[in-house]
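Colleague: sequence first, predicted model second:
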Amino acid sequence: MKRILFVIISCCLSFTANAQYEPSAINYGLVAIKSFGTVEEIGLGARIEYASNCYTTFIGEYNRLFSIGADEEVEGYNELALGVNLILFNWYPTTITAGFGYIGNDSSIFEEIEDDALIAFRTGNFNHGAQIKIRALHQISVPVHIFAEFNIKSLGRQYDTFLLGFSYDFDAR
């Protein structure tokens, strides 16, 4: 019981520390992606982040995943995501966040593994699901952050990803 109380108090105290972004900040970022689907699958992405307050960040992202050195039959796919991240721990200038959100893609192989997906459905040629994000964010300077992020997706282990990227706040002073 004492351990649980310690964890809860630690989490509450971390919310009173410095934030991941300034309130009302809009950040733009680029990411490099490694998929756990196949060895050859990598990707690139772009995102926009809005911090409504110091503790909550809303994220919209577009990713393009493709295979390098694979057969020409293997096609890449597009991925769209919307989510929210909250601060778990904050050791300024490094912040650990976690969040959840919607994930969708146009991968053609999802039909083959759809029965193994946890929470997912298909409309037309588009697959829909949920994701959990865990991110380590480090502020290099006032407008620039770098981060590493792990995404677990309900569409199946095939779609889980690891991202490295940076974000930039054009409005930072």
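Modeller: Received, thanks.

Colleague: please make it C-alpha for all contacts and neighbour counts, starting now.
Modeller: Will do.

Colleague: buried residues in stretch 83-99, which are they?
Modeller: By 16 or more other Cα atoms under 10 Å, the buried positions in stretch 83-99 come out as 83-90, 94-99.

Colleague: what do you get for stretch 48-62?
Modeller: The neighbour-count check on stretch 48-62 (16+ other Cα under 10 Å) flags 48-51, 54-62 as buried.

Colleague: returning to what we had before: relative to S10, which of the buried residues of stretch 83-99 is nearest.
Modeller: Nearest to S10 among the buried residues of stretch 83-99 is F89, at 8.3 Å by Cα to Cα.

Colleague: second structure for comparison follows:
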Amino acid sequence: MAELVEQTTGHAVSVWGSVYGMPLGTVSWTTQVTGFVDAAAQSQKLAENPEWLARVSKAGEQGLFIPGSWEDGLARVIHAAGDAGPMMYASTTMGTPAPGMAMQALEWGTQMADHVASATGNQVTLCTSNYGTATGSMIFFMGFDSAESVDATQETLMSDSTYMEAMGKTAELFLPDGQRTLTQRLN
């Protein structure tokens, strides 16, 4: 499916499988677009591709997708820190800024992205969610080149006093609705 989307739209697609924090067997696809106009144009190309429509229909008939389980989201990149490298795993951390704290949360998030990227060597991207279940949330994406890198990053951050002190500020900046997931790249 990802290859067909890439051929149809001209956009690279990454396929991810759930490891932690999502229902077992969850598969997600990610791509980058310049904005909603670009996303809508890509969706239209797919809607006009008979092979795409046939594959989606067949997958539904075979029970490969749970009816009503498809969900899209659109996030805006606010800040990226660190060098992009090969990603075999990705963590996604989401949180909703507390009322009246959006600007302070964005400032904190930008500083945290810079610090975590510097401390771990991983790329960290800070986004805001424009559409989807996390609308209004801030989203941190962090890529890892291996399972060992996932563990090493956790060890580094848990022993980093600057990180731990900054994490203590989340109670005043964010609602207690945070979620963290780990996915593995499948393509």
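Modeller: Received it, and whenever you're ready, just let me know what you need. Everything numeric in this text was worked out from a predicted model, so none of it was measured.

Colleague: what TM-score do we get after superposing?
Modeller: The TM-score (TM-score structural alignment, normalised by the length of the first structure) is 0.24; 71 aligned residues with a Cα RMSD of 5.2 Å.

Colleague: still on that earlier bit, could the buried residues of stretch 48-62 of the first structure go into CSV alongside secondary structure and distance to I33 of the first structure?
Modeller: Shown next, in CSV, are the buried residues of stretch 48-62 of the first structure (DSSP: H, G, I helix; E, B strand; the rest coil; distance: Cα to Cα, whole Å):
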residue, secondary structure, distance to I33 of the first structure
I48, strand, 16
E49, strand, 18
Y50, strand, 21
A51, strand, 23
C54, coil, 27
Y55, coil, 25
T56, strand, 23
T57, strand, 20
F58, strand, 20
I59, strand, 16
G60, strand, 16
E61, strand, 12
Y62, strand, 11
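
Colleague: which two in those are spaced the farthest apart?
Modeller: C54 and Y62, at 24.0 Å, using Cα to Cα across the buried residues of stretch 48-62 of the first structure.

Colleague: by residue count, what's the longest helix in the second structure?
Modeller: In the second structure, assigned by DSSP state H, the helix with the most residues is helix 102-120.

Colleague: nope, the first structure is what I was after
Modeller: Per DSSP H, the first structure has its longest helix at helix 2-15.

Colleague: who does that helix touch, helix- and strand-wise?
Modeller: strand 77-91 (3 or more Cα pairs under 8 Å, 6 or more residues apart in numbering; DSSP states H and E).

Colleague: next, the angle helix 102-120 makes with the helix or strand containing Q154 of the second structure.
Modeller: When elements are assigned from DSSP states H and E, Q154 of the second structure belongs to helix 147-158. Counting by axes from the mean of the first three to the mean of the last three Cα atoms, to 10 degrees, helix 147-158 of the second structure lies at 120 degrees to helix 102-120.
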